[in-house]
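J.: okay, predicted coordinates and the sequence, questions at the end:
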Amino acid sequence: MRYIWMLLLGLSFLIFSTGVRAMEIAPGLYKTVLGNGLTVIVEENHRAPVVAVQVWVKAGSAYEKDSEAGITHLIEHMIFKGTEKRKPGEIASTIESFGGSINAFTSYDYTCYYVTGPREILETALDVLSDAIFHSIFDPQELEREKQVVLEEMRMRNDRPALALAEAVMQKAYLKYPYRRPIIGYPETVKAITRKDILDYMARRYRPVHMAVVVVGDVNAEQALAKIASYFGNEPKLPPQVVNFPQEPPKKEPALVTLDRDVKEGYFHLALPGPSILKPEAPVMDVIAVLLGQGESSRLYQQLRREKGIVHTIYAYTFTPKGPGLFEVAGTAPPENLREAIKESLVEIFRLKYDPVLPEELEKAKTMVAADFVYSRETMQGEARKLGAFEILTGDPLKAKKYLEAIKKVTAAQIKEVAEKYFTPQAVVAGLLAQNVSQLISPEDLQVLVEEAEMEASGISPGMEHWVSPTVKKKLANGLTVLITPQKDVPAFSMALVFPGGLRFETEKTNGLFRALASLWTKGTLEKSADMLATLVESMGGEIAGFSGRNTFGLKGSFLSENLEKALSLFAEVAEKPAFSESELEKLKPELLAALARQEDDPLQLAIREFYRLLFAPHPYGLNILGSRDVIENLHAEAIKKAYEDYVAPSRGVLSIVGDVDPEKIMPLLEKYFGTWQKEAKPLPEDKEPEPLLEPKLSTINIDREQVHLILGFRGPSMFSEDRYAMEVLNAVLAGQGGRLFKTLRDEEALAYSVTSFLTLGINTGGIGFYIATEPAKKKLALSGLWREIAKVNQEGVTDEEIKRAKRWLVGRYITGLQTNMSQAMDQAVNEVLGLGYNYGLRYIQKIQNVEWEDISEVAKKYLENKPYVLVTVGPLED
């Protein structure tokens, strides 16, 4: 037994011929502690004839007293300003004569001095670094000169907006912990530092027991260890100096930092609490930072830069020191967008507490973090820095490897737990830097922004807290996205299963295909006839119907909650196993064609159809939403089956369920009835870009009616454009019985019974139309009236009272329209499929509320002033 124990000791420790006893803690990686307490780490790395020599000292700004703030950084400057045997400048010239480089950096927890160069530089580097660290003379004249250099550095940092803002936020992010002080210190403290102060600080912190020498490169470990011992082992052994850091208290309310500077750009910086490097949450927070704000596929970049276009740059990162850390988001934006940038960033941050991260998103983030670790090993200095940092902060250089292993094991559940723990609204620190920034936001405004962001992220919007329940979002193994919103007040529930499709993917040869598919979808399954299916559904007091629009199509259904499982089973069967029989299609065709006939009979519908044709053709939005008579008459079930195969797949769909359901109890049922639906999604056609409208387009349809119907319109913004919100408010100013068009053209001038405006929002285009129906004799006056009101909007704008009424009308109609379970289910599912997010409707209200007079003026000029227009006239020809 004793032999085996001695053998194990022999394998763990290597006693070199030089007498240095070191442990091989990993292949080629050695660690030992010299007699004076100094830690030595050597890694043999022969990928290049280069060596990195680094001396790490537990002497960061966190170890300073308030009165000596900046002394650590000043010492770093002074270390290379002369020793007992080397004059100022001689240290650098000695290293550079070998083709090497020498420098240093100071952080909150440590200072690092380093040399990198050809492998032959090893002994010279050790000699120079040990001499500088232990024998610098800190000449008083050099000290005064270097203080001036540091003061210049302060001025330089203050002139850099992003850096100045980051330091200001840091001071607010910590209430007591010394990380609140800038590493560089303050002008008054740096000016007051004396040579004695430096020597006293050096005596406290520059003790061998507080140091680690790290050598990585093309070296022989035995020789490197011996040389390190000879240059660093002779310093006297002193006990470690224990520092008791204050406990950082939790914050009670959001904090605002504003810096008013003469700059062109706007800058923003957010800070929230984060874990120490010693905490198990640290690897998780690193993954969160990548997921949210590193790379062009990150959430913040995609949402705030690509989708909303409100920022110019944005990124996220973690500060994981030995003490309490931070999670930070920073970026630049037009000053007028800073408020929105802060809020939307917080929405994305807070959303991690409520919505699970998708598997592919999580894997990408973990891969990116792991890649950083791997790439750091490409250089000797990168590997040395990793080993040194983990040694100083954790006491174990191998924690770097363990950290990487922890990164690879991060789960979606861990991300949610860490987000819930650290991302609390009251802990938000927000910094803004811009011209007249104090006019952009107040502490009270920030409080409101934070509350709104939290409510939006959780699925609750301002003014809707009491009647909108939090939505649970899940993804089944087959890729089907499921949204569950409990509403317990009525014993019923509704569900909507939505897919991308509809008019946007039709052509003249297939116009009406999706409407036929949606109508035929519920006319029987492979196991049940149309009559049997209808009987089963109605016997449960329910309904199932198909639907198709411009951008989506799918199924929807409502049932009593007592029939939950039977309803889910039947709905899943309809979704997955439709019959699409030829006989049922032939029975359906007369209904579809009859709707087309009714459209021909209604002059308003006829005018709208023609308006969209002129406004959008040859884009699919120019096709008839009801389809083409020729297409429907010649349609066969096989074409519908093919469309179903091409466009319906669980991984592309969203199933939203709203009503008297329990998310925990319904999930097993959804897995049972929908989780077995296996089908590969085929690529979708690309959404076609509309051709520009270059000249006016006019159309007259002569029908014998008593009124003439006019629609005058223009191209407008898409549903993804920020312009849509101002355009919606402008449309609401003009539309409705309380709108300007009705008041002026009907009530005051008696030109019409019906007059309004309407807005259409598509994937990549939109339109606004102005409609009036009048007697033929007043046609010219009516058209002139529409043009006059459009001109007044461009020239005079709208009033504050009109804007208030329009906003109330829009929000009121939206809220009123979401009273039923079905309306909520459809709203959530359609928005999720379109990429707006299931809770987009909640953000929509805030977007409408944020519209200002200037926004409306801008969109009016952009879309209505001197633009090619469309004019449709339907009615009798003039005599």
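T.: That came through fine.
J.: drop to CA atoms for contacts and neighbour counts, all remaining ones
T.: Will do.
J.: after the host helix or strand of L592 comes which helix or strand?
T.: Using DSSP states H and E, L592 maps to helix 582-601. Of the helices and strands lying after helix 582-601 in sequence (DSSP H and E), the nearest is helix 603-616.
J.: what angle separates that next one from helix 582-601?
T.: 100 degrees (axes from the mean of the first three to the mean of the last three Cα atoms, to 10 degrees).
J.: now helix 603-616: how far from the chain's centre is it?
T.: Put simply, helix 603-616 sits 39 Å off its chain's centre (Cα atoms, centre = their mean, to the nearest Å).
J.: okay, now the one to match up with it:
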Amino acid sequence: MVGNHGTQGASFSVGLDSLSHALPQILRLEARGRRGYSSRMSYATVETIAGVPVVLRPRDEAPGVAAGLFYPAGSRYEEKNEHGAAHFVEHLLFKGTKKRSCKEISREVEGRGGDLNAYTGEETLCLHGRVPAGHGSELVSLLAEMALESTFPGDEVERERGVITEEIRMMDDQPAVVAGEALNALLWPKQALGRPIAGTIASVGGIPRTGLVGYWQRRIKGVRPVLVIAGGIPAQEAVRTAKKVLARSGRVKSKDPVRARRVASRDLCVTVVDKPVAQVNLAIGIYAFGRKDPRRHALRMLSVILGEAMSSRLFQRLREEQGLVYSVSSGAHLQRDDGVFYISAGLEPGNVGKALDLIAEELRELSAKGPGAAELKRAKDYATGQFALGLEGTTQQMFWLGDAMLTRGRVVEPKEAMEKLAKVDIRAVQAVAREIFQPGRIRLGAAGPGLTTEGLTQAAGSLAKL
């Protein structure tokens, strides 16, 4: 995801349903609130206010309040001639409303010791902030004002066009980003999912102000969002504030985006970007499944085992034993209707073939035998701690709740996610590995010096023979 002020919205990843054995107090749940308030303790409650789902997690002991407005308005909702519009609009929500200038918006929050930010992903545009306890109502009111009353001043549009152009140039100077974008284009050609979220210099330069205002009116102002308020604010105050600010919110349920379209192939497909840098950055993408698929829990364990920690197979083989890489990682990026399991690494050009051979060995081993019992337990224990730490603060809780409500239509309580992950066994992990680790599902992108498609295809021969 692309953040407004350099903050990556995707850096907080609590999806894929991690697990905790030793539940901290924050996760001890006694009830599963769905509508209204529960006299018993629950992780969060949901109120429908003016047609808008409002998720509340008040915590008297919290020193701050985090709030977010989540819209189904990410980049995959764009038409071809709108490439980059979602991210552009996100920036412009900070550039003035009917009541406040750009500078006054910043001072409204920073003058209370808080901060304000936003991010755009493929499916979500989120406007969010945090303030010390006692200022939650002002924060929520400001977020709603920015979302619903922005004015898109012409001079600000042009200045921000230049800012985003520099943001794109900055990302183009990061070979890992370039490799990832090349991979996305290979995975999802000729569709919004395969295009960079921020757009290109050409596409951003070609969107007129009227097009940006139109996108905002259709995808934000007129559409029903999800509002999340978490932290040190009384529930009654949060409800009163929500009723006040949401009275003018859109209530139309957003239409689903065009379904993701895979490109059928029986063989490994590769793409390269020749870039004069010291390392080759590899991005391997493997078609998996969507975020609602029950196999996502086994996929999470597969990712932890392969490359999410220092004890993972790829980290041990490629870095600790062979010294081929500084960093190697794995993960999953799941959309509503499809998803990708990925592996990334950066290394010296002469070691690309050897590294890909070792990666292929581990994929083949997991497909043939699955993980060991002790290995799976360690993976669950790792996910346990990461999950608990990930939900430690009110901002992280706000992101968790907003993402769940927007993408699944309900609050997913941590206990529920943990219970499902706890049931993952060796056979489930092996079954997912067998299904997805096939040459026809694998796409390989790379950015680095002297790369050719033919050369990378040859270096990836072991992946092509899985």
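T.: Sure, I can see it. None of these values were measured; they are calculated from a predicted model.
J.: what's the TM-score here?
T.: In this superposition the chains share a TM-score of 0.88, using TM-score structural alignment, normalised by the length of structure 2; 435 aligned residues with a Cα RMSD of 2.2 Å.
J.: which residues in structure 2 does the helix holding L592 of structure 1 align to?
T.: Counting by TM-score structural alignment, helix 582-601 of structure 1 pairs with no residue of structure 2.
J.: and for stretch 665-676 of structure 1?
T.: Using TM-score structural alignment, stretch 665-676 of structure 1 pairs with nothing in structure 2.
J.: with stretch 830-843 of structure 1 instead?
T.: Alignment of stretch 830-843 of structure 1 against structure 2: no match, by TM-score structural alignment.
J.: and stretch 111-123 of structure 1, by the same measure?
T.: Stretch 111-123 of structure 1 corresponds to residues 125-137 in structure 2, going by TM-score structural alignment.
J.: what comes up buried for the matching stretch?
T.: Going by neighbour count (16 or more other Cα atoms under 10 Å), the buried part of stretch 125-137 of structure 2 is 125-133, 135-137.
J.: which ones among those map onto strands?
T.: Counting by DSSP state E, the buried residues of stretch 125-137 of structure 2 place 125-132 in strands.
J.: distance to Q397 of structure 2 added to those, as CSV?
T.: Output for those, formatted as CSV (distance: Cα to Cα, whole Å):
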residue, distance to Q397 of structure 2
L125, 17
C126, 14
L127, 15
H128, 12
G129, 13
R130, 12
V131, 15
P132, 16
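J.: right, and out of those residues, which lies closest to A460 of structure 2?
T.: L125 (36.6 Å; Cα to Cα).
J.: the closest one contacts F70, doesn't it?
T.: Yes. Between L125 of structure 2 and F70 there is a contact at 6.0 Å, judged by Cα atoms under 8 Å.
J.: what about the corresponding residue of structure 1 for M310 of structure 2, which SS state?
T.: Correspondence of M310 of structure 2 to structure 1, assessed by TM-score structural alignment: E296. Per DSSP: H, G, I helix; E, B strand; the rest coil, the local secondary structure of E296 of structure 1 is coil.
J.: contact partners for E296 of structure 1?
T.: E296 of structure 1 makes contact with Q302, according to Cα atoms under 8 Å, 6 or more residues apart in numbering.
J.: where along the stretch 651-800 of structure 1 do the helices fall?
T.: Using DSSP state H, counting those that start in this stretch, the helices of the stretch 651-800 of structure 1 run over 663-673, 723-734, 740-741, 779-796, 800-817.
J.: now the fourth one, how far from the chain's geometric center?
T.: Going by Cα atoms, centre = their mean, the spacing between the C-alpha centre of helix 779-796 of structure 1 and its chain's C-alpha centre is 43 Å.
J.: ok and that helix relative to helix 723-734, angle-wise?
T.: 130 degrees.
J.: which neighbouring elements make contact with helix 779-796 of structure 1?
T.: Judged by 3 or more Cα pairs under 8 Å, 6 or more residues apart in numbering; DSSP states H and E, helix 779-796 of structure 1 is in contact with strand 708-716, strand 766-774, helix 853-863.
J.: against structure 2, where does the longest one fall?
T.: Yep, that's helix 853-863 of structure 1 we're talking about. Taking TM-score structural alignment, helix 853-863 of structure 1 hits no residues over in structure 2.
J.: identify all contacting residues around that helix.
T.: Defining contact as Cα under 8 Å, 6+ apart, one finds that helix 853-863 of structure 1 is touched by 714-716, 723, 726-727, 729-730, 793-794, 797-800, 803.
J.: restricted to buried residues, select those residues in ChimeraX.
T.: The following ChimeraX line selects those of the contacts of helix 853-863 of structure 1 that are buried, judged by 16+ other Cα under 10 Å:
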select :714,715,716,723,726,727,729,730,793,794,797,798,803
